[in-house]
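Structure, please.
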Amino acid sequence: MQCTMLKCKLHQARVTHSELEYEGSCAIDGQLLDRAGIREYEQIHIYNLANGERFTTYAIRAEDGSGVISVNGAAAHKANPGDRVIICAYAVLDAAELTSHKPSLVYLDERNHIKRTGDSIPVQAA
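Purely as a prediction, here's the structure:
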């Protein structure tokens, strides 16, 4: 059996640029890529908290420490500068890998600086 599991996420990243006339991708601060464990050219899913859009693209590396989150190409229609987004990558794991898997969770502030990291999502009380 194989399961598709959350590998990592950048939570509440702020879009800094939206470039329509650019080859499709999402440029992400290189330090954020490294911290989350997202590889350049890896498929990512973006969930826009501002408008509910959900879309798939790939990551490219922006300058380390720049705070850049640039949604490019056709996806630029789905996110504007200032929008809060969740950027996720997933991995397909076999049964043996599932027992020890923990995602890499990176929580960001309004300037795309790391507030905290973790490997589990706290359950909200009802």
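
When you work out contacts or count neighbours from here on, use the C-alpha atoms and nothing else.
OK.

Show me the strands in this structure, by range?
2-14, 17-19, 25-29, 43-48, 54-62, 69-72, 84-94, 104-108, 114-118 (DSSP state E).

Give me the contacts around the longest one.
It stands for strand 2-14. For strand 2-14, contacts defined as CA atoms under 8 Å, 6 or more residues apart in numbering pick out 32, 36-38, 69, 81-95, 102-112.

Would you mind putting the strands of the chain into JSON lines with mean neighbour count alongside?
As requested, the strands of the chain are exported to JSON lines (neighbours: other CA atoms under 10 Å):
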{"stretch": "strand 2-14", "mean neighbour count": "20"}
{"stretch": "strand 17-19", "mean neighbour count": "21"}
{"stretch": "strand 25-29", "mean neighbour count": "25"}
{"stretch": "strand 43-48", "mean neighbour count": "20"}
{"stretch": "strand 54-62", "mean neighbour count": "19"}
{"stretch": "strand 69-72", "mean neighbour count": "26"}
{"stretch": "strand 84-94", "mean neighbour count": "19"}
{"stretch": "strand 104-108", "mean neighbour count": "21"}
{"stretch": "strand 114-118", "mean neighbour count": "13"}
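
Before we compare anything, build this one as well:
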Amino acid sequence: MIEVLKSKLHRVVVTEANLDYMGSITIDEALLEAAGMIAGEKVQIVDNNNGERLETYIIKGERNSGCICLNGAAARKVQVGDILIIISYALMDFEEAKHFEPKVVFPKSGNKL
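Below you'll find the model as predicted:
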């Protein structure tokens, strides 16, 4: 088994940072569906503005809201307006991985599809 890129939201913009929450990242439900991600899934977050990298899990946000909200301690690692790459990975057989096509989503302004 190897770990490979499963899906990615490329260059979404942070809309909120909520320190007073127990943790995670809230992502617009429409973006989740487009990328093949689900609530509770572990993701890696890369901040293009400051170089921070962190891992957390997804909470489903309101559909078509454009919401990208870092919650809890992760809120200290970003600023509203930062550009993020949100990445999920999957374990799969080496031969299967050779032919697997990840879902990569490039949202438009306002984190819209």
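
what number of residues lie near the closest residue to Tyr21 of the second structure other than its chain neighbours?
Leaving aside its sequence neighbours, Tyr21 of the second structure sits nearest to Gly72 (CA to CA, 6 or more residues apart in numbering; 4.7 Å). By the measure other CA atoms under 10 Å, the count of residues near Gly72 of the second structure is 17.

just the one 3 residues further on next, same as before
The number of residues packed near Ala75 of the second structure is 20, by other CA under 10 Å.

Kindly provide the distance from it to Met1 of the second structure.
Counting by CA to CA, to the nearest Å, the gap from Ala75 of the second structure to Met1 of the second structure is 33 Å.

Skipping adjacent residues, who's closest to Val80 of the second structure in space?
Val14 (5.0 Å).

Wait, the one you found touches Leu84, no?
Yes: using CA atoms under 8 Å, Val14 of the second structure is in contact with Leu84, at 7.1 Å.

Let me see the contact set for the residue nearest to Tyr21 of the second structure.
Asn18, Leu19, Asp20, Tyr21, Met22, Gly23, Ser24.

Also Ala90 of the second structure?
Residues counted as contacts of Ala90 of the second structure (CA under 8 Å, 6+ apart) are Glu3, Val4, Leu5, Lys6.
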